[in-house]
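Chemist: sequence unknown, structure follows:
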């Protein structure tokens, strides 16, 4: 049994979740392909302070309505039979109820959910003894792979195209992620024991 660390937004949820909200609020017509940087202030031409003011107003509604990423539900349903699913998200603690409701309403299994409130997830990864992490943020993936010394599955996106280390496995979707786990789970279990 592996301890799988899983990011939520852009990993379990669809990567284009924010697009309609951004388009409506900022009178744009962007698509996911336009989001070539994780820092949306550049695309929106606003300050970080303005962005977080916008997030404070819209974040809960966005997370409440977020759609599952393609194949995420079936993949997670299969993984829960063999592994522990520990979600470690940058969401802030005041979003805990919205997050738990989202999981319940979509019948997505979890063994634990930790809202760390920032993109610094390494401490939580170490605390939970994570064997493999799933992420969409390039910086997080790199930091976790290096500082926690574990492989990270990075879900490909226009905003995470920087080069990756050898401990980062780029996949297109959850089916590819599960195939990689099934092929490598014995070596991952061997490393931990």
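Modeler: That came through fine. Predicted model only: the values in this text are computed from it and were never measured. Residues are numbered from 1 along each chain as shown.
Chemist: When you work out contacts or count neighbours from here on, use the C-alpha atoms and nothing else.
Modeler: Fine.
Chemist: Which stretches in this protein count as strands?
Modeler: Here the chain has its strands, by DSSP state E, at 3-6, 84-89, 112-115, 132-135, 152-155, 168-171.
Chemist: With distance to residue 141 as added columns, please give those strands in TSV.
Modeler: Below are the strands of the chain laid out as TSV (distance: least, Cα to Cα, whole Å):
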stretch	distance to residue 141
strand 3-6	11
strand 84-89	12
strand 112-115	17
strand 132-135	6
strand 152-155	6
strand 168-171	7
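Chemist: any idea which of those is most buried?
Modeler: Per-stretch averages of neighbours, counted by mean count of other Cα atoms under 10 Å, single out strand 152-155 among the strands of the chain, with a mean of 26.
Chemist: and residue 31, which of the strands of the chain is closest to it?
Modeler: Residue 31 lies closest to strand 152-155 among the strands of the chain, at 17.4 Å (Cα to Cα).
Chemist: hmm, who's touching the closest one?
Modeler: Outside strand 152-155, the residues that touch it by Cα atoms under 8 Å, 6 or more residues apart in numbering are 11, 132-138, 141, 144-145, 167-173, 177.
Chemist: switch the cut-off to 10 Å
Modeler: The contact list for strand 152-155 (Cα atoms under 10 Å, 6 or more residues apart in numbering) reads 4-6, 10-12, 15, 131-138, 140-146, 160, 164-174, 176-178, 180-181.
Chemist: take a look at this one as well, against the first:
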């Protein structure tokens, strides 16, 4: 039997969190830098309406989630280690029509997992409950708050857009190596109980 049920977001969590910036800058004829990405919502970063963002996303989502998007440093290696002792579930808010491209991306990058859930919504609490999630790895501050307020432990991987106050169920982490160390500590503490 495996130790922990680990839920992991994809975009911005295992991938480069600013993967969309060049595409959005080109599309909107802007020159926003990574340092200026202090909000999670792309429409707020770009200074556009939500409708303009929705139009942009529908035209560019395949490019924004393709196999060329780079992984965060040590994400793959950490997940390869974690799956040896834990269940790994990818839980993403991606649109449901991105299911095939999501599976293709994980296969192309050789990232192991037990299952993938493409929700089509940013509300992840019900899926976390269903999976009996022990820890959720996330980059969205709003998602981290929602999950933590529902009783889930969250590892919030640092980005420019999620540097906000944390609660007792959220641990800020700065790399996938730190994620690995934090989960190893959780496993030791779990066994001590």
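Modeler: Right, received. Where do you want to start? Quantities reported herein were computed from a predicted structural model and do not represent experimental measurements.
Chemist: TM between them?
Modeler: Here the superposed chains carry a TM-score of 0.94, computed using TM-score structural alignment, normalised by the length of the first structure; 190 aligned residues with a Cα RMSD of 1.3 Å.
Chemist: out of the strands of the first structure, nearest to residue 96 of the first structure?
Modeler: strand 112-115 (7.2 Å).
Chemist: In the second structure, which residues correspond to the closest one?
Modeler: Strand 112-115 of the first structure corresponds to residues 115-118 in the second structure, going by TM-score structural alignment.
Chemist: which other residues reach the matching stretch?
Modeler: Around stretch 115-118 of the second structure, the neighbours that count as contacts under Cα under 10 Å, 6+ apart are 7-10, 87-100, 102-103, 106, 124, 127.
Chemist: Then stretch 62-74 of the second structure?
Modeler: The contact list for stretch 62-74 of the second structure (Cα under 10 Å, 6+ apart) reads 10-24, 57, 80, 94, 97-98, 101-102, 104-109, 175-177, 180.
Chemist: Please name the residues that touch residue 125 of the first structure.
Modeler: 3-6, 86-88, 131-133, 144, 147-148, 150.
Chemist: nearest to residue 189 of the first structure, of these?
Modeler: Nearest to residue 189 of the first structure, judged by Cα to Cα, of these is residue 131 at 8.0 Å.
Chemist: What does the closest one correspond to in the second structure?
Modeler: Checking TM-score structural alignment: residue 131 of the first structure goes with residue 134.
Chemist: distance from the match of strand 112-115 of the first structure to the first structure after superposition?
Modeler: On superposition with the first structure, the mean distance recorded for stretch 115-118 of the second structure (mean Cα distance after the TM-score superposition for the first structure) is 0.6 Å.
Chemist: follow-up on the earlier one: write a PyMOL command that selects only the buried members of the contacts of strand 152-155 of the first structure.
Modeler: Buried residues among these (16 or more other Cα atoms under 10 Å), as a PyMOL selection:
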select buried, resi 4+5+6+10+11+12+15+131+132+133+134+135+136+137+138+140+141+142+143+144+145+146+160+164+167+168+169+170+171+173+174+176+177+178+181
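Chemist: Identify, from the contacts of residue 125 of the first structure, the entry nearest to residue 73 of the first structure.
Modeler: Out of the contacts of residue 125 of the first structure, the member with the shortest distance to residue 73 of the first structure (by Cα to Cα) is residue 6, at 13.0 Å.
Chemist: and the closest one, what pairs with it in the second structure?
Modeler: By TM-score structural alignment, residue 6 of the first structure lines up with residue 8.
Chemist: try residue 58 of the first structure
Modeler: Residue 58 of the first structure maps onto residue 60 in the second structure, by TM-score structural alignment.
Chemist: Much appreciated, bye for now.
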